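Undergrad: the following block contains a protein sequence and its predicted model.
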Amino acid sequence: MSDKQKKFSALKNIGAPVVLMLIIPLLLASCLDDFKGIKKIKVKDPYNPAFAVPVAHVNASLMDMLRFANQDSLAQIDPDKFMRLIYHGHPYKAYLRDYVRVPMQTFTTGPFKYATSNDSVRVTLPVYLSDQTEHVFNFNNGEEITKLKIKSGKLIVRLRSTFRKSGDIDIKINDAKLKNGSDFIHNVAFSFQPAGETFTYDTFDLSGCYFDLSKGGISENTIIVNYIITLNPNSYYIRKTDAFNISISFDDIEFSYIEGFLGVHNIVYTPDSMLLDLFKNVEANKIQFFDPKIYIHFNNSAGIPIRIQPPDISAQSGIYSKQLTGSVLSAPIDLNYPSLQEVGKKSYTLFLATYQNSNVRELTNMAPSNFVSDLDITTNATGKNRNNFATDSSYLTADIVLELPLYGKAKDYRVEFDVNLDSIDMSIIEHIQLNVLSKNEIPIDFGLQFYLADTSRNILDSLVTSSSMLIKSGQVDDSGKVIKASQALTSFTLNKDILDANPDFKKIIIRAQASTLNNGNVNVKIYASNRLEIFTSIYIKLKIDL
């Protein structure tokens, strides 16, 4: 490749950095990297040492910009096109079935004996032994259950007999129903072993069974079981020492419905961190949202009082952290819950922090990188309530939302990045002029500063005066809404004198700055329909020996 070809090849590489200088004010900070791959501008006539090139025409609404930055999913647009940014924490959902548990219950009854004063007696007719016993369920958290419908589980029956007779036992539970709606009766047959004791093991599927544990409405956790044993006649004598023992167990019980006092439980909540990429790569000195809000939407489908202690919410920015404070945190949150007549429904409770009842403005105005939240959740914190209920699908959800209505003011909202030029031969450049014509309906002034720096980012010079604003804000009314677009034509120059004075120049540090009207001292409203239109051209003069 000849020296002339190398110089013109290097010239082509200038195009992308210049376009970046123009476009940067339009970008949200989170999408800057997407523009680093802009195609290089092609020079139509490589032998003309001075020429003008139209660089770009941009005509975009704020919604277009959000869509380009892959942030449009955050935008909520009101019917009048007013915009809000909505951030959600990670969804939280807890099921009551993970806390209200029916532990394994084992009850023993016996010994059953045949009443006789003799050491042994021959009986040629069936022998009946029976008993009615109350069994009380034990729970781990003080639950007092009155109704229980079983989704899955089993009844385990263990029989031990020294009677030398076969037979069967009916296990009848009062106020209990089988899956088909009939009274609960379970029969177990047994056969005696002449050589010793008789052991029998039996299981019964309890799926769909229903138990009233209230003893007719006067108690809780109690079942009344009738045991009826039948010993079939045979030639063996009944001995005075013969005995029959019974053990029943309720095992692996999962409920489909449970009612009563469901105990005091601390519901686990893992602290959540909400990433706020609005401030990614952004230096924000003074940014103020006028009406930010923090919502926590609670939905409770369990019929149980649930108390949330004042939420622990903080904003974090680097090493700094600030807690949410204010009257909104003066008392715990007692969640609404469905009544016994509303099984299958859910009740809604709202926690809302605004600038009127909290310091939420201070949190959002510190340009946080994330919000961290923690919840302390307890059931039945205020005492016993025997009208609790839960189904196997009863749940509690919490959705933490940060709402940032685009109404407020910003001063020196900044973002910066580097453009490396060490591969470009600066000796061919005599003069570069960038012309920008803008029409702006957005109530924000956009400015640019270009710092010439060496490879270590030591600043050598700047191209734009600190007071220059590349694009002027649209004109607003008293409410902060744009009523008229502004127009401006701006030019800036990189010439040979600047290049000669800075021989170590290898990098441009581009700093974009945005401020609302009047240098960030006026509250403005941003609408999705606000548009920004820009026409740009570059005039380039080369120093080339043909």
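TA: Cool, the structure landed.
Undergrad: alpha carbons only for contacts and neighbour counts from here, please
TA: Will do.
Undergrad: the helices in this protein, which residues?
TA: Taking DSSP state H as the criterion, the chain contains helices spanning 3-12, 15-23, 62-68, 360-364, 496-501, 517-520.
Undergrad: for the residue most central in space within the chain, which non-adjacent residue is closest in space?
TA: In the chain, the C-alpha closest to the average C-alpha coordinate belongs to residue 90, at a distance of 1.1 Å (C-alpha atoms, centre = their mean). If you skip the residues right next to it in sequence, residue 90 has residue 272 as its closest partner in space, 6.7 Å away by C-alpha to C-alpha, 6 or more residues apart in numbering.
Undergrad: dump the residue contacts of residue 90.
TA: Contact analysis of residue 90 by C-alpha atoms under 8 Å, 6 or more residues apart in numbering lists 272-274, 399-400.
Undergrad: which residue sits closest to residue 420, ignoring its sequence neighbours?
TA: Excluding the flanking residues, the one nearest residue 420 by C-alpha to C-alpha, 6+ apart is residue 507, at 4.6 Å.
Undergrad: and residue 522, by the same measure?
TA: Nearest residue to residue 522 in three dimensions, chain neighbours excluded: residue 409, at 6.0 Å (C-alpha to C-alpha, 6+ apart).
Undergrad: before we move on, what about residue 520?
TA: residue 411 (4.4 Å).
Undergrad: list the contacts of that neighbour.
TA: Contact partners of residue 411, counting by C-alpha under 8 Å, 6+ apart, are 284-287, 514-516, 519-521.
Undergrad: kindly report the same for residue 369.
TA: Residues near residue 369 by C-alpha under 8 Å, 6+ apart: 275-277, 279-280, 315-318.
Undergrad: same question for residue 225.
TA: Contact analysis of residue 225 by C-alpha under 8 Å, 6+ apart lists 132-135, 171-174.
Undergrad: use this one as the comparison:
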Amino acid sequence: MKPHYLLLLALVVSGLTSCNDQLEDLSQIDETRFSAEYALPLIDSEVKLKDLIGDVTDNVSLSVDPDGLLRFRYSGEVPAVAGDVIFARLNALGQGILLPITQRRQAAPFAGADDVDIDEVHIKSGLLNYSLPNRYDRPVTVTLSIPDATLDGEAFVISGQLPAYSGSGTPPALSNPDAAVDLDGYILDLPNDSLYFEYSIRDDAGNELEPVDGTVVTIINLAFSYMEGYLGQELYPGGRDTIAVNFFDRYLEGEVYFADPTITITMLNSFGLPARALVDVLSVIDLDGNVLPITGQGIDDGFDFEYPRVPGEEATTVFVFDTSNSNLDQILSARPVALDYEINALVNPDADTDILGFLTDSSAYQAKVDVELPLIGSADRFTVRDTVPLNIVDQYENVTEVTFRLTTKNGLPIDLEAEGTFLDANDNAVADLTNGELTLLQAGPVDENGEALEQVSLTQDIVLAGERLEAIRSADRLVLTFRISTAGGGTDFVRVTDEQELIVRLGAIIKVE
């Protein structure tokens, strides 16, 4: 992938490096012809910058603001963080509950932690077994109910009649050892963090009797899909990630300054709980490997992000670090190559027990980060380098001279100068493309908003002949060095917009013997 600052100049560069296909036809010239000249039009293109806009890679895009300003966006995201911590605590409670029934109304404690006050949970799996014996010498009716456990609005209840106990052997019992009750779909209301069981054992005369030894309920493998209430204060660590900012990948020297860079953090949240984003790491890694922390109040204090009030919905919060609330302008002037970040979430940051929320087993939060570099600012001989592979071999031995004529009409507020060196397979410099520095684009004056006032035309020739042409035959690549400056010799702040136009005409005059 070519660096993004060369994207807008791709037509120029492709013209200088695509002549091989045209020359290949010349290798078939009839050898009986002694000399000839051929004029080949290579490029005749007129393009506005909006025609070059589109996705550059999966994580890099070039977009247009409503006013036409172009901006590069480098994007990253970490995997979503689910509500596993609280659910794990609650599920642990239900892996094995053994509840002897010793009184008519009995509470089973049901709380995940001291600071958690759960009001309601929904069960997605679990099995309930019971053994309700009769040790009395008369027939009885036994009834076990859980008033606060409902399925489709109906409370859980089982009931059955038992014969009198003979006084020896195993007493009769209502039980389900081979047919456990499937609790999937039950909703539990939990007043006072407890689940209440009600048990009745009554004889035929209607007398209420006391539960007997061996009356027991067991619940195993409980798991939950939903909970609500005050769910405590909890820190959810976010993943750490790095966004590559390859604007400076081929940087050599010079200065560039972006006027309004931003780092945008987007929090996607389906936790039904108040939460605060805590920026644990937000640093730029520069071209020299230095780690430069970004500072600002949003990093020191974090920022609250919105949460949904209805299960299944997702809330979005956008927080922007810019030059008004951080040191971003200074940091991004240091030629960054990567952004290192980690965003954590503190649930119930103010520990306000009056604020009730919910979690589902699919609830999650996710941090997405975008680094945006709007093409407004200045550059003073910002120098980059790129390498183009070549395949020029001896089949072009009949070509004795090539003259490229480059004509540009530039509506961009930038100057572009280029040098080129041909290298062979042993890294030897065998020829120079331009005999020094060549101006490819020349900027005209700009208005008070930094936009170009006019297009500037420029025509020049590149002649390859004699020893230079012979030397190029052994080259396997061309190293191009570009120096970019904004209008006014790098002193003016300029804007690059989608309506600015670039006209490129490139032709070649080829002499053969």
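TA: That came through, no problem. In this text the structure is predicted, and so the values were computed from the model without any measurement.
Undergrad: any idea what the TM-score comes out to?
TA: Overall, the chain-to-chain superposition scores 0.80 on the TM-score scale (TM-score structural alignment, normalised by the length of the second structure); 484 aligned residues with a C-alpha RMSD of 3.9 Å.
Undergrad: could you report the separation of residue 520 of the first structure from residue 322 of the first structure?
TA: 24 Å (C-alpha to C-alpha, to the nearest Å).
Undergrad: when the two are compared, which one has more neighbours?
TA: Neighbours around residue 520 of the first structure and residue 322, counted as other C-alpha atoms under 10 Å, are more numerous at residue 520. The numbers are 21 against 18.
Undergrad: how far away is the alignment partner in the second structure of the more buried one from residue 484 of the second structure?
TA: Taking TM-score structural alignment for the superposition, residue 520 of the first structure sits opposite residue 490 in the second structure. Distance of residue 490 of the second structure to residue 484 of the second structure, given as C-alpha to C-alpha: 8 Å.
Undergrad: ok, now how distant is residue 282 of the first structure from residue 417 of the first structure?
TA: Spatial separation of residue 282 of the first structure from residue 417 of the first structure under the definition C-alpha to C-alpha is 10 Å.
Undergrad: the two - which one has more neighbours?
TA: Regarding residue 282 of the first structure and residue 417, a neighbour count based on other C-alpha under 10 Å identifies residue 282 as having more, with 19 against 14.
Undergrad: what's the neighbour count on the closest residue to the more buried one other than its chain neighbours?
TA: The shortest distance from residue 282 of the first structure to any residue other than its chain neighbours is 4.8 Å, reached at residue 415 (C-alpha to C-alpha, 6+ apart). Neighbours of residue 415 of the first structure under the rule other C-alpha under 10 Å: 24.
Undergrad: swap in residue 265 of the first structure?
TA: One way to gauge burial is a neighbour count; for residue 265 of the first structure, by other C-alpha under 10 Å, it gives 17.
Undergrad: which parts of stretch 497-513 of the first structure are buried?
TA: Of the residues in stretch 497-513 of the first structure, those buried under the neighbour-count criterion (16 or more other C-alpha atoms under 10 Å) are 498-499, 505-513.
Undergrad: turn those into a markdown table, including distance to residue 53 of the first structure.
TA: Supplementary listing: those in a markdown table, determined by distance: C-alpha to C-alpha, whole Å:
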| residue | distance to residue 53 of the first structure |
| --- | --- |
| 498 | 22 |
| 499 | 22 |
| 505 | 24 |
| 506 | 24 |
| 507 | 23 |
| 508 | 21 |
| 509 | 23 |
| 510 | 22 |
| 511 | 24 |
| 512 | 23 |
| 513 | 26 |
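Undergrad: which members of those are the farthest-apart pair?
TA: Pairwise distances across those (C-alpha to C-alpha) peak at 24.8 Å, for the pair 499 and 513.
Undergrad: just to revisit the earlier point, so which pair among the contacts of residue 90 of the first structure is furthest apart in space?
TA: Of all pairs drawn from these, the greatest distance, 12.4 Å, lies between 273 and 399 (C-alpha to C-alpha).
Undergrad: overlap of the contact sets of the two?
TA: With the criterion set as C-alpha under 8 Å, 6+ apart, the overlap between the contacts of residue 273 of the first structure and residue 399 is 89-90.
Undergrad: which of those two has more residues huddled nearby?
TA: Neighbours of residue 273 of the first structure and residue 399, each counted by other C-alpha under 10 Å, are more numerous for residue 273; the result is 19 against 16.
Undergrad: and whatever residue of the second structure lines up with the more buried one, what does it touch?
TA: Aligned by TM-score structural alignment, residue 273 of the first structure pairs with residue 242 of the second structure. Taking C-alpha under 8 Å, 6+ apart as the contact definition, residue 242 of the second structure lies against 76, 338-341.
Undergrad: check contacts around residue 439 of the first structure.
TA: Neighbouring residues of residue 439 of the first structure by C-alpha under 8 Å, 6+ apart: 471, 485-488, 532-534.
Undergrad: now do the contacts for residue 261 of the second structure.
TA: Going by C-alpha under 8 Å, 6+ apart, residue 261 of the second structure touches 322-323, 328-329, 332, 371-374.
Undergrad: can you redo those residues as CSV with distance to residue 49 of the second structure?
TA: As requested, the contacts of residue 261 of the second structure are exported to CSV (distance: C-alpha to C-alpha, whole Å):
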residue, distance to residue 49 of the second structure
322, 26
323, 27
328, 27
329, 26
332, 24
371, 21
372, 18
373, 17
374, 14
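Undergrad: could the residues you listed be laid out in TSV, adding neighbour count and distance to residue 51 of the second structure?
TA: Shown next, in TSV, are the contacts of residue 261 of the second structure (neighbours: other C-alpha atoms under 10 Å; distance: C-alpha to C-alpha, whole Å):
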residue	neighbour count	distance to residue 51 of the second structure
322	17	29
323	16	30
328	22	31
329	18	30
332	22	28
371	23	23
372	23	20
373	23	19
374	23	18
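Undergrad: closest to residue 412 of the second structure among these?
TA: For residue 412 of the second structure, the nearest member of these is residue 374. The distance, counting by C-alpha to C-alpha, is 14.9 Å.
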